[in-house]
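Student: Below are the sequence and a predicted model for it; my questions follow.
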Amino acid sequence: MFTGIVEETGRIKEIKRGRASAVLTIEARKVLEDVKLGDSIAVNGVCLTVTDFTSYAFMADVMHETLNRSSLGALKNGSAVNLERAMKADGRFGGHIVSGHIDGTGTIASVEKDDNAVWYTVKAPGEIMKYIVEKGSIAIDGISLTVAGVAEDAFRVSIIPHTSDNTILSIKKPGDVVNLENDIIGKYVERLMSFGEKVENGTGATRTSERITEAFLAENGF
């Protein structure tokens, strides 16, 4: 579990590509202070597991599914990345609930300077846009941000100087692809409200279950 508050930016030192997977070596400093094998570190918002580490870098495997659903496959040697360690239970929750399991990618449509802030417009597919609401939360490359405006196929966020100075968002330009993770609350609400509709079970088959309705809640004392 993460908060979307980026701790530092790291740099890709090496990428070993397999037939449908990859092993990343990422140079870092702060996230290595208490690192252990098996720890989770979000890389551009994608939760990866530390498989090895040195005093200046850590290694992580990236499987086929992750490469297909994120922008990690486009990284190259020297690419800068946002890094965040998993949240400690005794720490402040400065952002929002970020799982590190992204929903897909979006594309930077425009970048506009506005005094000390910068506006980013991000185009995204319908399956991501349906969960985005004005003043709600969105994670862009692992950065917890507040949605300032929503259109049919795009949304806008405004970035303060601190965020620009401490993340890789400052180097993003129109046309760049970013990882997106929706606020998980909306997905849970949708699942509860659609309970009982025919849904795929992951194997291509469908199943039907009870639907939560006003009548169902009344019958059960709610």
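Tutor: Structure's in. What do you need?
Student: can we go C-alpha only for contacts and neighbour counts from here?
Tutor: Fine.
Student: What is the longest helix of the protein by residue count?
Tutor: Within the chain, and with DSSP state H defining each element, the longest helix by residue count is helix 184-193.
Student: if we look at that one, which residues are touching it?
Tutor: Outside helix 184-193, the residues that touch it by Cα atoms under 8 Å, 6 or more residues apart in numbering are 97-98, 131, 211-213.
Student: Which two of the residues you listed have the greatest separation?
Tutor: Val98 and Thr213 (29.2 Å; Cα to Cα).
Student: Compare those two and say which is more crowded by neighbours.
Tutor: Just comparing Val98 and Thr213: by other Cα atoms under 10 Å the higher neighbour count belongs to Val98, 28 against 14.
Student: Does that one touch Glu181 like I think?
Tutor: Yes: at 7.5 Å, Val98 counts as touching Glu181 under the criterion of Cα atoms under 8 Å.
Student: Between the two, which contacts overlap?
Tutor: In contact with both Val98 and Glu181: 139, 142, using Cα under 8 Å, 6+ apart.
Student: ok, and here's another one to check against it:
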Amino acid sequence: MKRKHGVTELVVTDAVISQDAQVGDSVSVDGVCLTVAKREGDKMFFDVSDETQKSSGAGDLRPGAKVNLEPAMAALGRFGGHFVTGHIDGTGTIESKRAAGGGVIEILIQAPPVIQKYIVKKGSIAVDGVSLTVADVWVGGFSIVIIPHTSGVTTLGAKNRGDSVNLETDIIGKYVEKFVAAYSGNSAGGGANLLNKLREEGFTR
């Protein structure tokens, strides 16, 4: 990575994703949505803003580091998982890893409260851009389980205790929070008003 014109240039070499990448395309790099600024053969060039570096692990990348890559899903493409926007909520830290048998690995991740509030057991989360199911949740963290295929084709299998990971929670929870807050208002009785409305509509007893 090198600094230029107020941003940091990130160069990624890849023989698969780069073949179809065009200038202006969006590519997920460790879960961070970046725009292809230039392409030369197998190399893709991205301009990374200071804000992106602060809110993700992009600023910690060093020459030779491996990253997870994924092109943006085409509008007519087959949808087989949860929506990942590439807009990172923040970073977490790997607390521990353990073999769970059959090549399966359980990873425990510490997450800050601002992210933790959107994480639910059996819900979806993207870790370094990899869409995964939350196995369990507790105060201050959560766990995921990765199968041998995921371990082999992403960087998660090589991550170790203390390593930072980019986290993106399910966008549905954020919208629900915003809509409920807007409906209930900020007054002390906002929550009670919402419950009364739900009762009127027959949703609660």
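Tutor: Yep, that arrived. This structure is a prediction, so every number in the text was calculated from the model and none was measured.
Student: just to revisit the earlier point, out of the contacts of helix 184-193 of the first structure, flag the one nearest to Leu24 of the first structure.
Tutor: Ranking these by separation from Leu24 of the first structure, with Cα to Cα as the measure, puts Val98 on top at 21.8 Å.
Student: which one in the second structure is aligned with that closest one?
Tutor: Residue-level alignment of Val98 of the first structure against the second structure, with TM-score structural alignment as criterion, gives Val84.
Student: contacting residues for the counterpart of Ser70 of the first structure in the second structure?
Tutor: Under the alignment (TM-score structural alignment), Ser70 of the first structure pairs with Ser56 of the second structure. When contacts are counted by Cα under 8 Å, 6+ apart, Ser56 of the second structure is found next to 32, 88-91, 166.
Student: Tell me the spacing between the residue lying closest to Gly126 of the first structure once chain neighbours are set aside and Val122 of the first structure.
Tutor: Across the structure, with Cα to Cα, 6 or more residues apart in numbering as the measure, the residue nearest Gly126 of the first structure apart from its sequence neighbours is Asp153 (6.7 Å). Summarising the geometry, the distance separating Asp153 of the first structure from Val122 of the first structure, computed by Cα to Cα, to the nearest Å, is 9 Å.
Student: For stretch 161-170 of the second structure, grab the matching residue range in the first structure.
Tutor: Residues 174-183 of the first structure are where stretch 161-170 of the second structure lands when matched by TM-score structural alignment.
Student: Sorry, wrong one. I was asking about stretch 38-47 of the second structure.
Tutor: Aligned by TM-score structural alignment, stretch 38-47 of the second structure corresponds to residues 52-61 of the first structure.
Student: gap between the two ends of that stretch?
Tutor: End-to-end distance of stretch 52-61 of the first structure: 10 Å, with Cα to Cα as the criterion.
Student: How far does it sit from its chain's centre?
Tutor: Centroid displacement of stretch 52-61 of the first structure relative to its chain, using Cα atoms, centre = their mean, to the nearest Å, is 21 Å.
Student: next one: stretch 153-171 of the second structure
Tutor: 9 Å.
Student: for that stretch, which positions count as buried?
Tutor: Within stretch 153-171 of the second structure, the residues that qualify as buried by neighbour count (16 or more other Cα atoms under 10 Å) are 154-157, 159, 164-171.
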